[in-house]
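In: need a 3D model of the following:
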Amino acid sequence: MVEHRPVLTALAHAVLILGVLAVAFPVWLAFVASTHPSTTFLSGLVPLWPGDHWRETYGQMFGTGISTSGAPPLGLMMGNSLIMALSIALGKIAISILSAFAIVFFRFPFRHLAFWLIFVTLMLPVEVRIVPTFKVVADLGMLNSYAGLAVPLIASATATFLFRQFFLTIPDELVEAARIDGAGPLKFFRDILLPLSRTNMAALFVILFIYGWNQYIWPLIVTTDERLYTVVMGIKRMVDVADAEPQWNYVMATATLAMLPPVLVVVAMQRLFVKGLIEQEK
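Out: Below you'll find the model as predicted:
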């Protein structure tokens, strides 16, 4: 039984408030920086309250874009990031749930070996596989394309492992009942496993969407066409301008807007995300 003590409750709330402030303060500074002229931050003083240039900054970004600041228009970059993030998240879930379904519910030679070979790839991060992966993508003619951005990052040993562990908790009686009712493998997968995996897929979607949205190294290598730049690449390009000072108001405005899609995904799927991490619907 948990004891409710006012002092401990107040201390817990104080710690939580400090944690929220520590996380939110840099975001607030980024927003404040986007509302001031770019020359304000060149003086070394950082204002803590918004200025009166937010209409000009955000109006130019949503209107003519920021191509003069060293990057393509913001809408194009955010669209590229959205396509890449959705392709990676949905592709990883689709491939992982099918591979886990085959490993758990089908009997074929070396199926355990196949799973462990998939699992071993967790020890090989993307950075280790960049050169051979780039060679394969180049040979397939997928450079400077949305397929080149997303397809090499779709395979996921982590998601396969999580779905496999969940499928192993499915009662054998449920499988036998479906077989007696005449349900084939695809019908069992569609009508039983997919509904039961709803919260798990939601939790993975949130994690994988953020993973795809924040990608930087792979898009930087596989794309040279500015029309395919992602928003993370755009921010880095805006900071590394040659023979000029970065326009920090545009950089911070881009960073602020780049945070919105992941935040909206987390907020919209918060309930399913939490249930997928702590519960198992069976």
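
In: please make it C-alpha for all contacts and neighbour counts, starting now.
Out: Noted.

In: quick check: closest non-adjacent residue to residue 34.
Out: Closest residue in space to residue 34, ignoring its immediate chain neighbours: residue 249 at 4.1 Å, by C-alpha to C-alpha, 6 or more residues apart in numbering.

In: list the contacts for the one you found?
Out: 33, 34, 35, 36, 37, 38, 57 (C-alpha atoms under 8 Å, 6 or more residues apart in numbering).

In: now swap in residue 225 and tell me
Out: Residue 225 neighbours (C-alpha under 8 Å, 6+ apart): residue 144.

In: and for comparison, fold this next one:
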Amino acid sequence: MVERNPLLNLLAHAIMILGALVVAFPIYLAFVASTHTAQDIMQAPMPLWPGSNFWASYEAALTGTSRASGSAPVARMIWVSFVVTMIITVGKISISLLSAFAVVYFRFPLRSLCFWLIFITLMLPVEVRIGPTYQVVADLGMINSFAGLSVPLIASATATFLFRQFFLTVPDELVEAARMDGAGPLRFFKDILVPLSATSIAALFVIQFIYGWNQYLWPLIAATSEDMYPIVIGIKQMIGAGESPVDWNVVMATAMLAMLPPALVVVLMQKWFVKGLVDTEK
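Out: As a prediction, the model looks like this:
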């Protein structure tokens, strides 16, 4: 039995609180900056308490009515990011489920080789194959489209590997019972494997949503129209808008708005996310 030590508990909580404050302080500064005018932010020292320009800053960001919003309004960029992220997330999970199902439950020549070829693609991230990928997307006329921003990113060897490892733990008796009840492959997949994989799907949904939302390099070259900028690219465009002054309050408001969707996904799906990572009853 581990003996509880009040002093060690106090020290552990103090370290945890200190770490949380260190992580949260830059976010707090961004929020404070978004509530002041650009002139107030440029003063030294910068204000450390919220100001009275909250509504004006966020309205300017959402509608694109400021010098910093040289591209599309933030509301449009958030919509583009959300659509692209959902396509990437759902696409990765769907393709990974089907590919893992095929590798585990179907007998065909070179099955193991096919899996390892999928797994080897982990060594070829988007940054390595970005040239050929861009050429294919351009030849198909998918530049400045939701398909062009999302389709090259929807395959996931990691998710395929995780689902394969989980499917291998499903008892063979369950497969035999489903076969005796007359369930075909697709029904077994839909009615048994997918429900059993719910927690893993939820955990991967959170991970892939954050991955898709934070994509920068591929949208930077696949989106040349301001109407198709995701929020991450939009923030960069606001900062590097040429010689014109930067409305830092609007930039910070945009950064705060950009953090809301992934933060909400993590908060709302935290229970499923943790269960999918640590559940030992599978």
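
In: what's the TM-score here?
Out: Here the TM-score for the pair of chains, by TM-score structural alignment, normalised by the length of the first structure, is 0.97; 281 aligned residues with a C-alpha RMSD of 1.2 Å.

In: quick revisit: which helix or strand contains the residue nearest to residue 34 of the first structure?
Out: Per DSSP states H and E, residue 249 of the first structure falls inside helix 248-258.

In: give me the distance from that helix to the chain's centre.
Out: From the chain centre to the centre of helix 248-258 of the first structure is a distance of 19 Å (C-alpha atoms, centre = their mean, to the nearest Å).

In: my read: residue 47 of the first structure touches residue 32, true?
Out: Yes - counting by C-alpha atoms under 8 Å, residue 47 of the first structure touches residue 32, with 7.3 Å between them.

In: the biggest helix by length in the first structure - contacts with which helices or strands?
Out: In terms of residue count, the longest helix belonging to the first structure (DSSP state H) is helix 74-105. Packed against helix 74-105 of the first structure, as judged by 3 or more C-alpha pairs under 8 Å, 6 or more residues apart in numbering; DSSP states H and E, are the following elements: helix 54-62, helix 111-120, helix 146-150, helix 157-167, helix 198-213, helix 231-239.

In: can you list contacts of the following helix or strand past the longest one?
Out: What it means is helix 198-213 of the first structure. Using DSSP H and E, the next helix or strand after helix 198-213 of the first structure towards the C-terminus is helix 217-222. With C-alpha under 8 Å, 6+ apart as the test, helix 217-222 of the first structure has contacts from 130, 134, 143, 144, 148, 149, 229, 230, 233.

In: okay, those in JSON lines with neighbour count and distance to residue 179 of the first structure next?
Out: Below are these laid out as JSON lines (neighbours: other C-alpha atoms under 10 Å; distance: C-alpha to C-alpha, whole Å):
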{"residue": "130", "neighbour count": "16", "distance to residue 179 of the first structure": "44"}
{"residue": "134", "neighbour count": "18", "distance to residue 179 of the first structure": "45"}
{"residue": "143", "neighbour count": "20", "distance to residue 179 of the first structure": "46"}
{"residue": "144", "neighbour count": "20", "distance to residue 179 of the first structure": "47"}
{"residue": "148", "neighbour count": "22", "distance to residue 179 of the first structure": "41"}
{"residue": "149", "neighbour count": "30", "distance to residue 179 of the first structure": "41"}
{"residue": "229", "neighbour count": "26", "distance to residue 179 of the first structure": "49"}
{"residue": "230", "neighbour count": "29", "distance to residue 179 of the first structure": "47"}
{"residue": "233", "neighbour count": "20", "distance to residue 179 of the first structure": "51"}
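
In: out of these, which comes closest to residue 171 of the first structure?
Out: Closest to residue 171 of the first structure out of the contacts of helix 217-222 of the first structure is residue 149 (39.2 Å), distances taken as C-alpha to C-alpha.

In: and that closest one, what is it in contact with?
Out: By C-alpha under 8 Å, 6+ apart, the neighbours of residue 149 of the first structure are 84, 218, 219, 222, 223.

In: out of the residues you listed, who's nearest residue 178 of the first structure?
Out: For those, the nearest to residue 178 of the first structure is residue 84 (37.3 Å; C-alpha to C-alpha).

In: thanks a lot, catch you later.
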